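S.K.: Predicted model, plus sequence, below.
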Amino acid sequence: MRSKVVLARLVRNRQARYGSIALLLLVLLAYVGPFFGQYEWTDKDFMAFLSPPSADHWWGTTTIGQDMYAITLRGMQKSIIIGLLTALIATTLAAIVGAFAGYFGGWVDRVLMWGVDLLLVLPSFLIIAIVSPRLKNASWLWFVVLLAVFAWMITSRVVRSMTLSLREREYVQAARYMGIPQWKIIFRHVVPNLSSLLIIDATLNVSGAVIGEAALSFFGFGIQPPDVSLGTLIAEGARNATGYPWLFVFPSGMLVALVLSINLIGDGLRDALDPGSNT
């Protein structure tokens, strides 16, 4: 019943509708669009260096003759995957650490929250900038892990505070008296009741990870050549933004549209899952 109410609120929310439509179109463009292009993202046209948008190259070409349409969509694919994986890892960490700390209390709470406080004071951008160059020959998944490690601490504190209240509820007490293992109680009774917070957090973490990846890649600390992301394309295009604007406009436009659509969905989810929202 609650899921139907939430879905009805979400459908009525104008921001969520527009954001969902925009995100769907962007995902289709990223993953289906390359099939309609004339070039692969690895192709080079040695007769068209820095060519402006034309019938042959819809979004122009790069300094080495790569098709901007193909390479921008490739970059958007990578940014979407990084955003989703980072959000999944970060939200899972926040749920587990916060729920265990709040449920068990005592020394478990102190140790886990000490780790959270330590990560909060560490300069995440500086650490990633130092570590990522050492992973140039490693899988880009390590970059996802680095982003996720510094994206969950604040949410874990919110989860902890909510768990302190949930652990005193009658159904949790009943499960404890029935002898159900405590870890099962956490995953069956505590975490599901935090789903509203976790869904919103995961949605917003996607946009945060996309922006974080773009910022790090802009400074050369993210995705490494020959692969590309929106951040690496924006960094390359910024050098020639005045003389060859298509190098900058298309990847930056895709980044803005992607982040904006995700944030609109996140705002809509927040309103739909808020018990105080108008029905």
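M.R.: That came in fine, so what should we check first?
S.K.: Please make it C-alpha for all contacts and neighbour counts, starting now.
M.R.: OK.
S.K.: Setting aside sequence neighbours, what's the nearest residue to I211?
M.R.: Closest residue to I211 apart from its sequence neighbours, by Cα to Cα, 6 or more residues apart in numbering: V259 at 7.6 Å.
S.K.: pretty sure the one you found contacts S207?
M.R.: Yes. Using Cα atoms under 8 Å, V259 is in contact with S207, at 5.2 Å.
S.K.: what about those two, which has more around it?
M.R.: Between V259 and S207, counted using other Cα atoms under 10 Å, the more crowded position is S207 (26 against 20).
S.K.: List the contacts of the more buried one.
M.R.: Contacts for S207 (Cα atoms under 8 Å, 6 or more residues apart in numbering) come out as 83, 258-259, 262-263.
S.K.: cutoff 10 Å now
M.R.: Going by Cα atoms under 10 Å, 6 or more residues apart in numbering, S207 touches 79-80, 83-84, 86-87, 213, 255-256, 258-263, 266.
S.K.: And here is the other one:
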Amino acid sequence: MATDNANNAKSETAEAQLDLDPQDAAVADAVLDEEAKAVDGNNKAEGEFKRTGRMTLYVRRFFRRPSAVVGLVMLILLVIFALVGSKFGKWHYEDLDFLSLGTAPNSEHWFGTTGGGSDMYAMVVRGLGRSLAIGIISSIGTTILAAIIGTSIAFFQGWVERIGMWILDMLLVVPSFLLIAMIVRSSAGMSGWLWLIFGLVAFGWIGYARVLRTLTMSLRELDYVRAAKFMGVGSFRIILRHLVPNLGSVLIINTVLGVVGAVGSETSLSFLGLGIKAPDTSLGTLLNDGQSVVLTAPWVLIFPSIVLIMVTFSVQLIGDGLRDAIDPYSRSGGKAK
């Protein structure tokens, strides 16, 4: 608009050049050209202005927290160790060295051996990978299930909400720990960890669903949800396209912190002999094996304990960093720049 005004003014001046000397007309044209260039430059500068996206702001706030960065680096290193650590070891986790039974860490067995001759380094790598896989997969599955069910109960309201809350209240009194143990014990072979994931997901979503249902009660009254209903958008499309994405911050935090809970549950079950079974292994089974020889072979307990502490500590730091990055009232994340 400003450029058009400048061009119009230039045209009017061109018409008035009949009354001006040639030299004065040239000066007027030059002035108008400079004004037009200045207006174009301002418009271009305004067009190049970009708003900072929400995810970009979250990432900046997250990386501005040193402890969160430390936790992220620790977790990445642990994942890399679980994925490629076996490439550097000399022994497979199923191999037995009958010439080194219960030996301390040395050049041949970096983390020592168990009483049966298993290499502790290979066992720790395998156990860490199995525990992380169980924790991550079950946490993601639990979050997805809780998000869909929790938001659906709150969205439909009426008798659906009443029945849904009644079912949730009934499920809360179910002894999930014992049922998961029974499911895993009934499985056979190397598939036990898959049944453990199934049990953790099947009974782990209930508490999250109640929380998400409470949060959805305020979202369902917003104008864009009412407008979508008025336009005839399907209920499940509204849930998946409008309600669940607006709970993204809560879902991300629950997913990250849920990894700690899932790893803790797996470790507890395996420590009691109700989780992962031989020949497979996890951090829980290693801790179970180490607690009986803590005085004669402490390295069998020390190394799995250190790895488990590092996993828990790193995920907790990441969860705290995400909470501070997403929370608009948090001061620890610093100011957006």
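M.R.: Arrived safely, thanks for sending. All values reported here derive from a predicted model rather than from experimental measurement.
S.K.: about what we covered before: residues that sit against both of V259 and S207 of structure 1, list them.
M.R.: Residues touching both V259 of structure 1 and S207 by Cα under 10 Å, 6+ apart: I80.
S.K.: What are the boundaries of the helices in the stretch 51-200 of structure 2?
M.R.: 54-63, 66-84, 120-156, 158-172, 176-186, 192-204 (DSSP state H, counting those that start in this stretch).
S.K.: Nearest to S11 of structure 2, out of the ones you listed?
M.R.: Minimum separation from S11 of structure 2 across these (Cα to Cα) falls at helix 54-63, 46.1 Å.
S.K.: now the closest one: which residue numbers in structure 1?
M.R.: With TM-score structural alignment applied, helix 54-63 of structure 2 matches the range 2-11 in structure 1.
S.K.: Just the buried positions in that stretch, please.
M.R.: Residues 6, 9-10 are the ones in stretch 2-11 of structure 1 that count as buried (16 or more other Cα atoms under 10 Å).
S.K.: Give me the buried subset of the contacts of S207 of structure 1.
M.R.: For these, buried by 16+ other Cα under 10 Å: 79-80, 83-84, 86-87, 213, 255, 258-263, 266.
S.K.: among these, which two are most distant?
M.R.: Within the buried ones among the contacts of S207 of structure 1, E213 and G266 form the most distant pair, 19.2 Å apart (Cα to Cα).
S.K.: For the strand or helix carrying K37 of structure 2, which helices and strands make contact with it?
M.R.: Taking DSSP states H and E as the definition, K37 of structure 2 sits inside helix 22-47. The contact analysis (3 or more Cα pairs under 10 Å, 6 or more residues apart in numbering; DSSP states H and E) places helix 22-47 of structure 2 against helix 2-15.
S.K.: Touching the helix it packs on from outside, list them.
M.R.: Here helix 2-15 of structure 2 has contacts from 1, 16-17, 20, 25-26, 28-40, 42-43, using Cα under 10 Å, 6+ apart.
S.K.: Which among these count as buried?
M.R.: 17, 25, 28-29, 32, 35-36, 39.
S.K.: so can I have TSV of the residues you listed showing distance to L219 of structure 2?
M.R.: Listed next are these as TSV, based on distance: Cα to Cα, whole Å:
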residue	distance to L219 of structure 2
Q17	65
A25	65
A28	60
D29	59
L32	54
E35	50
A36	49
V39	44
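S.K.: Out of those, which is nearest to P66 of structure 2?
M.R.: Nearest member of these to P66 of structure 2, counting by Cα to Cα, is V39, at 44.6 Å.
S.K.: Name the nearest residue to that closest one, ignoring sequence neighbours.
M.R.: T3 (6.2 Å).
S.K.: From the structure, what's the count of residues near that neighbour?
M.R.: Neighbours around T3 of structure 2, by other Cα under 10 Å: 15.
S.K.: wait, what's in contact with the counterpart of N106 of structure 2 in structure 1?
M.R.: Under the alignment by TM-score structural alignment, N106 of structure 2 pairs with S54 in structure 1. Residues in contact with S54 of structure 1 (Cα under 10 Å, 6+ apart) are 60-61.
S.K.: So which of the helices of the stretch 51-200 of structure 2 is the most surrounded?
M.R.: helix 120-156 (a mean of 24; mean count of other Cα atoms under 10 Å).
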